[in-house]
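> any chance you could fold what I've pasted below:
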Amino acid sequence: MSKTIRIATRNSPLALWQANFVKAQLLKHHPSLSIDIIGMTTRGDQIIDTPLTKLGGKGLFVKELEKAILENNADIAVHSMKDVGTQCPPGLFISTIMARHNPFDAFVSNDYASLDAMPPNSIVGSCSLRRICQLQKHYPQLQFTPLRGNVNTRLQKLDDQQYDAIILAAAGLERLQLTQRIRVEIPPEICLPAIAQGTIGIECRQSDQRLHEMLAVLSDTDNTICATAERTINARLQGSCQTPIAAYATLQNSPTNHSQQATRTLHLKALVGTPDGRLILSAAQSTTIDADMTIDALLEKATTLGNAVAASLVEQGAAEILATLSTP
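Sure, this is the predicted structure:
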């Protein structure tokens, strides 16, 4: 029996790309499905002249989509996971985390090859406190100013010479076939990525078991582990776009000594900083992942690692920084 799945998504070009990507992947595995894409304009899309920090954060991009699912006007919502908070509304959950695309930030400029090549007082556009925090530390001679709008809007502002350069997520540019606009990727040593950056997640009703089973084929275990470790940082520190928090987890092969049971190492690095970049706290830890571990055990390991790294940041004074930022 065929089934229709209704995908709720924002109407921006990038969000629509993500929804159509999920649709195409689902149809590869379930060709008898009928899939409708429901484009929506969220409050975060409507108000583009005010920094997200003053509007209540990136949750503005997902609330309307979640409401559509809860009211049975949609079955799933496709999200960029860096926009998703640590807790879903009652009755909903992130059922599927897909394989990660490029997690890094991109330097985009019509005049300069890199941040290092920019003269003092050059204007760099970004509304991400995470990016500004880190980049101001390394490039205090540059001016970082707010930049809102979808990817094409931001690029147009650059082309209109409102900025000397802008910083965007590399994954978004790649998905929109705008890779040629990337002058250079910014390495994580300079700008650690946002939590779950480059990751597409699918949210749905907890009660829809049949839908969970259909979506399971799109899940990527490795990235689910990494995203869980990173998102645990946000959960422990109660992070939002008002808090300059970054985290990046990777899974690397470990020497096996010809053992049949290969082991890997889960690395996690995270940081918290003041918006001006004058104080940045960082922490990093690792844990071993065994090949025969169940998914529940793997996620427990990832959560434990995330909590340990977050605790290290708290010991260094992260709570004081975050308390200052949350004060009106």
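
> hey, let's count contacts and neighbours off CA atoms from now on
OK.

> wait, Arg181 sits on Ala113?
No - counting by C-alpha atoms under 8 Å, Arg181 does not reach Ala113; the two are 11.0 Å apart.

> and this one, so I can compare the two:
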Amino acid sequence: MSITRIGSRQSQLALVQTHWVQGELQKHYPDQEFPVVTMTTQGDKILDVALAKIGDKGLFTKELEQALLRQEVDVAVHSLKDLPTQMPEGLTLGAITEREEPRDALVLHPRWQGTPLAELPPGTVMGTSSLRRLAQLRHRFPHLTFKDIRGNLNTRLRKLDEGEYDGLILAVAGLRRLGWGDRVSEVLEPAVSLYAVGQGALGVQCRAGDEQVLGLLAELNHSETALRCQAERAFLRELEGGCQVPIGVHSQFNGEELTLTGAVLSVDGQQRVAGCQTGVVTQEAQAVDLGKALAQELRAKGAGAILQAIFAEVGRG
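Prediction:
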């Protein structure tokens, strides 16, 4: 019997996502085995430092990638938003799964339940670990107070419920996958918060040239999601941004036309450069070209200077 080992982080959300991939592979290939191998990443270990200050080159992915290269596992399941756009030589994305809702969610303490984000009073304490979310909310709602929060979703929700925060900004996808969709007070529209590149999709990584595994993973690839995410990742790669830089996107197909919107912000939310590109996208090369075109548009509008200031402040990781 053929055995394909699946690498996963140990967090509850990571395991839910990995077991979904395992189940899909088992469904398509019932005569094969897909054992899960878990490991802890640097981002899981360092919980008392803001993500942006640790450096973002593979915070939640490097250990899984090293296990792939050492042939300890055959595939690795990632939240695509955590996977750097530059992969180690010898690795490739074998599949991008169908996207869950990619937008951000407002999750409120019960005392604020039912209050729209736009109506929260000055000084309301919002928790987020993302510079992208922080910068966009500071831009729109400078009267709110923002406080860093780390830990898994259970920990964050507990801190919220204990009153340490008035609200949190989290990914809708993660909450739904863990069965906590009812905690979502408001789904944030793109005008308020553009989402992270790849947010809501899973990236299933494997060794380049491993034709047997690539053949297995082809069943999991969702072409529309893959094209959207390839455009988003090309946009981020062209800007040389990382997972912890205030860069947000929104992508949407209308027939074969893909519209990609993107923004770069300063951490304090004072500066914001945004743009939009639309084109026919039916294959990866067209998606990549669209992402590059949007990056070049934003650079022409001054995004480069904003990013340089951020890199100087928090480092490139």
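
> overlay the chains and give the TM-score.
Comparing the two superposed chains by TM-score structural alignment, normalised by the length of the second structure, the resulting TM-score equals 0.96, with 310 aligned residues with a C-alpha RMSD of 1.1 Å.

> how about the contacts made by Ala106 of the first structure?
167-170, 182-186 (C-alpha atoms under 8 Å, 6 or more residues apart in numbering).

> buried among the residues you listed? Need that as a selection in ChimeraX.
To isolate the buried ones among the contacts of Ala106 of the first structure in ChimeraX, judged by 16 or more other C-alpha atoms under 10 Å, type:
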select :167,168,169,170,182,183,185,186
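
> list the contacts of Ser185 of the second structure.
If a contact means C-alpha under 8 Å, 6+ apart, then Ser185 of the second structure has 105-108, 113-114, 116 as its contacts.

> quick one: map it onto the first structure.
Residue mapping for Ser185 of the second structure onto the first structure gives Arg183, with TM-score structural alignment as the criterion.

> which parts of the stretch 1-150 of the second structure are strands?
6-9, 36-39, 75-79, 91-96, 104-108, 125-127, 145-147 (DSSP state E, counting those that start in this stretch).

> how about these in CSV, adding distance to Gln270 of the second structure?
Putting the strands of the stretch 1-150 of the second structure into CSV (distance: least, C-alpha to C-alpha, whole Å) gives the following:
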stretch, distance to Gln270 of the second structure
strand 6-9, 36
strand 36-39, 39
strand 75-79, 29
strand 91-96, 34
strand 104-108, 21
strand 125-127, 18
strand 145-147, 15
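
> and Thr278 of the second structure, helix, strand or coil?
strand (DSSP: H, G, I helix; E, B strand; the rest coil).

> who's in contact with the residue in the first structure that it lines up against?
Aligning on TM-score structural alignment places Thr278 of the second structure opposite Ser286 in the first structure. Residues touching Ser286 of the first structure, when contacts are defined by C-alpha under 8 Å, 6+ apart, comprise 265-268, 305.

> among those residues, which lie within helices?
With helices taken from DSSP state H, the overlap with the contacts of Ser286 of the first structure comprises Leu305.

> which one of the contacts of Ser286 of the first structure is nearest Ile94 of the first structure?
Leu305 (20.3 Å; C-alpha to C-alpha).

> now that closest one: closest residue in space, sequence neighbours ignored.
Using C-alpha to C-alpha, 6 or more residues apart in numbering and skipping the chain neighbours, the partner closest in space to Leu305 of the first structure is Ala229 (6.4 Å).
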